[in-house]
Each structure stands twice: as structure tokens, then as C-alpha cells.
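**Q** no sequence on this one, just coordinates:
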């Protein structure tokens, strides 16, 4: 049995947090899908690395510039092409799993993270332009993003709600999904729309571990906060998707909004590369893995078992101990959201600037 198959038997889907033209042209993306990868995610940082550090896009950039396209249009043509190709490769998975898996995600512009209506319009534009039923639109979990999620779900557009760090925000994300489905149901529309809630893990440990060391706290707490926080989110998932509100939607064809574990590559080399895989495997979950983590999964002989819904009391105790020691998890998660938005905005602006410079150089 392959390691991915093992995770699948635990109820977890393995997605790949990476997209670039080289993966597509070489056949590597197709090979990974054959090995069991059942979805793909992207973000502005991934596209920045892919486009600016490669010559694979140069011909298309030249062609677009010669046609007089603006830089934003050039960016769209490059990313839409990649996302469309990945969606086509994943279409058999999408069909075989009855639309449970086989999705590829693309993010709305980070500049819209505090703009509800702008996010809705951009989400509609991206979904319409790429024109594949297995595309998910990534919307950040900001206060302004939450109503946009509800509206896009109401429109029948698949949504990957990203940059979720806190359990409180996670509950708002679930409510937005359910509210969108309820609007569709009241309008007599089918509930065949999918969503995942991307809950970030390793970044929590990075920030909390730093505080533990700065405050001279018990070092047995190192590397514990990220998994504990995620397990609290999963506990809420089990509660929210087993109550009467969801049961009514489920009876009319709705699927659960699966928790997706993001940022699952370890940032501290002292931790096992599989820390956020082995600890968070479980039913109705997705783990989107960066290249190094996926390589570790494919290369391991370690068996995985469902752990996300076990040792929950211990996870609660970890968070209680941190709180008692003066580590405010809510402050940590607020900071992480702000930093995540700023990081994606910087990557997006850097990419557009590099595209402009590259197009001028190639045109010359």
C-alpha cells in the first residue's frame, strides 16, 4: 500500500501545494496524480516563484506583450493557462469521486482582502474565465472575506477559504458556507457546490515557539501549539457538521466543508518532516503539501492512522498551559493573518513588477 493510499484510508485526501509550467510540461504533475494526489492549490507566492524564476513562460509573455496586453492581463493569461491544465488533469478524479476531490485552487488578488464586493466580483470573473467545474476560488478569511464566501457559495462557485488561523474565525467560515447553501436551497437551486476551509498549522508553531523561548517557558510545549489548535478546529468541525442545520442540507445533496490543513511543511528542522501529516490524518480532511513534505510522504514506510480526533483533551491542556503562561493564542493568530495577507500582497506586487521588467527585456 502506498503512503497516500494509507492516508486515504484514514479519510484524508492529499493535495499538492504547488503549480508551475515545468511540472506540467514534464509530465510530473500527471505522475503525482497517478500516485494519488487528488487536488492542487496555488497562491501568489507560488506563482511568483514559478513565473519569475523560470524561462518556461517567456514565449507566452512575449506573445501577450506583442498583442498589447497589460501586465495584469499577462498575469491572467499565464495563471489561467496553468490552472486550466491542472483542472483538466484532475477531471477524472473529480468525476470518479463524485465531485468530492479533483479540485485546483486559484486565489483572488490579495489587494481585495478587505473588499467584500471586489472579492465577489473577482471570484466570479476567475471562475467564469477559467471555465472548469473543478476550480476553487481562494478567498482569505478576513471579516470582509466572510460575506464574500457566502455570496460565492450562493452563486454555486466552489470556494477554498484560506488563511484561517483561529477557531473563532473557522466557525465564521463554516457559517458562511452553510448560509450560502441555505440561500441556494431556499431558491430551489442544487447544492452541488464544494468548499474547503484552509486552516494553517506550522506558522502557529513558529510564532508560539519563539514566544516560549523568549519567555523561558516549559520547552515541552515547543512544537505543540499548531497541532493542538488544528485539533480544536476539527472538534468544531465534527460538532458543526453533525447538527440539525447541516443534516437538512445534507439530505438535499450538500457535502461537508472539509478542513484543509495548510502550511504543513515544518519550519523547524528539529521536527519530523511528517509532524503535520501524522498528527492530523483523519476523516473528511485534506492535507495540501508543499513539495518537500509530499516527497517525505511518498518516501516513507511509516504507517498513518487517524489521529486528528484523538488526544483532544491533551490538545486542550496544551492551549490552556500556554494561556496560563501568558501566551495569547488569539493575539498570535491575529498577527499571523495580518502577516499572511501582507506576504501574499508583497508576492503579488513583486510578481507584477517582475513581469513588467521581464516583458520589457524580452520585447527588447
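**A** Here it is on my side, so go on. In this text the structure is predicted, and so the values were computed from the model without any measurement.

**Q** contacts, neighbours, all on C-alpha from now
**A** Will do.

**Q** how about the nearest residue to residue 312, chain neighbours excluded?
**A** Counting by C-alpha to C-alpha, 6 or more residues apart in numbering, residue 312 lies nearest to residue 231, which is 6.6 Å off, once chain neighbours are set aside.

**Q** where along the stretch 151-300 of the chain do the strands fall?
**A** Chain-ordered strands for the stretch 151-300 of the chain, with DSSP state E, counting those that start in this stretch as the definition, fall at 159-164, 195-200, 258-262, 285-289.

**Q** Nearest to residue 219, out of these?
**A** Ranking those by their distance to residue 219 (criterion: C-alpha to C-alpha) puts strand 195-200 first, at 22.2 Å.

**Q** which residues make contact with that closest one from outside it?
**A** For strand 195-200, contacts defined as C-alpha atoms under 8 Å, 6 or more residues apart in numbering pick out 136, 158-165, 170, 173-174, 177, 230, 256-264.

**Q** here comes the other one, which I'd like you to weigh against the first:
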């Protein structure tokens, strides 16, 4: 095991990889990462688009799928389902060895239903049935309609990765939706001990958006600070939400806390250290999902210390300073949510076009 990834785990943080390809699952790449200390996988439409476009390992399956259907979405779910199943199987020993805490693989609902509650519920059920693995997370965006779907899926005993969270208020709503779902599950006689969830709180995109605005405001002195402060304050909310009597009662019946997962932790600005969104967010009961390049940087020179609960008063002051400087926090996070959906929708649609064209070529 890599020393730095091992230290993250000792300090209570689970390192996951934010990439997935058939080459990794079949040729030992994912197992090598597990040997280094990685204990989970996240995927999204952009990751699948990159994987399908860059490999011929999908050709045989695409050929078979194209003979049965000309619907590119059905073809996509066919190949995505296989990739996710294989990754779940590779990570099964991690899942079993951790008592169901880690070893998860995430598969996201299609982006164009992010604002449709019922369509999200229907697709989440379909994907859970299609993959049929206990260590599967279905990713659902934390839009307002998505929150209703998240609560419903949790109440049905399904494990969910809530994604595209940017603001403190939305994160609080996500945690409450999870608790309501667990409460309903228990009231209906279900067992909450088998349900797991993570709340994917996005980090570097916050700085990317805020820094552009701060530059226009002439406040370069405040650039590069909001993302980490925002995440630290989210962790404070986590401690508040999962400490009340209502939650303790559910915990006594077997419920587990919904962990915060730091997403978008690669550095967007080349002037910032390449491990800045890892080194500054290490703390217990959290996950950090990283692209391979960031994992390599962390393994080489990451500074892994338990710093997540440090400088909270500074984080509060920073948000006040940013507001006084003219930065509209709510507008920043609202824009990022809308853009986040679009950044997944565009590659998803491009991938569908590519799958359709490639399928036709393979059967012609």
C-alpha cells in the first residue's frame, strides 16, 4: 500500500478513484490501484465518453448490442452496466472486508432527467436492477427535484451517491433528505443497516468560478480560498446534522451516517499546488475521489495531515469577506449546479452519437 494513501485511511478518509475504463477492470489497472490503497470508484457520463472513445475493447459488445437495438441509450446502458458490474466484482473483497463501508462503484442517472423526480426514481430502480451488485451506488444530482428522488430511493433501501452539491444550504437539504429516507425505511419495517450513502460536495469548481469573478472585482487577494473554506464548513454542517437525538435514534437501529465525499479535487488552476484539494481536506468519515493524475501526485508528494476541522473561524470570516467584496455566493453555487448538469449532458449526448455511429459501422 502506498504510504500516503494508507495514512489517509488511518485518518478516516477513504481514497477513491474518479475514473473507470474496461481496460482498468480487465487488465489489472483497477486491482493495482486497490493494492495502492484505493477503496472505491466513481464514474460519470464524461468518464464513460472518454473510455468508449479511447478503446476498442467495447467493439464486440457494441456489435452485439447494435444487432438487437438501434437505440444508443440502450447500447450505452449495456456497456456501462458491464463496466460497472466488473468494477463492482473487482472491489467486492474491499466491500466485504470493510463491512460494507467501502468498495463501492458509482453509476449516474442520465443528465437530462436531473430535474424530473419520477424519471430519476424510475431510472435509479432500473439501474440497480440491471447491475445487481450490493456495492453499487446510483448517482443522483442534488437538484431540488433530485432531493425528492433521493429520499424515495433511500426509503426503499437503495444506496445512493448524491452528486453535484456546491452550496452549504443544499448540502444541509441533502443530509436531511437522507435522514427522512432512513426514517421512512425504518417506519416501514426495513433494515437501515444495509443502506449506504455519500454526499458528493464539489470543490475545485468553486474556486474556478469564484476566481473569475474576484478578478473582475479586483480582489486577487481572495482568490483560491473559497473552495476549501466551503468544504470545511460543509463538514461542520455534517457534524451538526448527524448528532441530534433524531439521528441517534436511527443510528441505534442500525443506520449509518451519510459520508461527505470531496469531488472535483483535481486542480483547475495550474498556479495552485496539484494536491491542494486533497491535503487541506483530510478528516474522519469522509471520502476523496480523485482522477488518476491527482492520485499519482498524492502518492508522490501529498501532505496528509488531519486538518479538516482546523481554521473554521477563518472560513466563516472568509465567506463574510467575499460577500463584502461583492461576490454573490448563492449565484456562484446556482450557476455551478446548472453548468454541472450541462457538463455531464454534453459528453453524454456526444457519446450517444458516437455509440450509434460506431454500432452501425460494426454491423455493416
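**A** Here it is on my side, so go on. Everything numeric in this text was worked out from a predicted model, so none of it was measured.

**Q** Can you list the helices and strands that the longest helix along structure 2 packs against?
**A** Ranked by number of residues, the top helix in structure 2 under DSSP state H is helix 329-363. Counting by 3 or more C-alpha pairs under 8 Å, 6 or more residues apart in numbering; DSSP states H and E, the packing neighbours recorded for helix 329-363 of structure 2 are helix 45-53, helix 59-68, helix 72-97, strand 160-165, helix 204-216.

**Q** What's the local residue count around residue 253 of structure 2?
**A** Applying the criterion other C-alpha atoms under 10 Å, we find 13 residues in the vicinity of residue 253 of structure 2.

**Q** Just give the closest residue to residue 169 of structure 1, not the sequence neighbours.
**A** With C-alpha to C-alpha, 6+ apart as the criterion, residue 169 of structure 1 has its nearest non-adjacent residue at 7.2 Å, and that residue is residue 141.

**Q** neighbours around that neighbour, how many?
**A** Using other C-alpha under 10 Å, residue 141 of structure 1 is surrounded by 29 other residues.

**Q** what's the answer for residue 179 of structure 2, then?
**A** By other C-alpha under 10 Å, the burial measure for residue 179 of structure 2, its neighbour count, is 24.

**Q** and what of residue 251 of structure 1?
**A** Residue 251 of structure 1, neighbours per other C-alpha under 10 Å, totals 9.

**Q** Quick check: the aligned residue for it in structure 2?
**A** For residue 251 of structure 1, the aligned position in structure 2 is residue 252, judged by TM-score structural alignment.

**Q** wait, is residue 19 of structure 1 part of a strand?
**A** No - residue assignment for residue 19 of structure 1, taken from DSSP: H, G, I helix; E, B strand; the rest coil, gives coil, which places it outside any strand.

**Q** Who are the contact partners of the nearest residue to it once chain neighbours are set aside?
**A** What sits nearest to residue 19 of structure 1 in space, not counting adjacent residues and going by C-alpha to C-alpha, 6+ apart, is residue 42, at 6.2 Å. Contacts for residue 42 of structure 1 were tallied using C-alpha under 8 Å, 6+ apart; they are 17-19, 104-107.

**Q** Kindly report the same for residue 101 of structure 2.
**A** Residues in contact with residue 101 of structure 2 (C-alpha under 8 Å, 6+ apart) are 95, 196.
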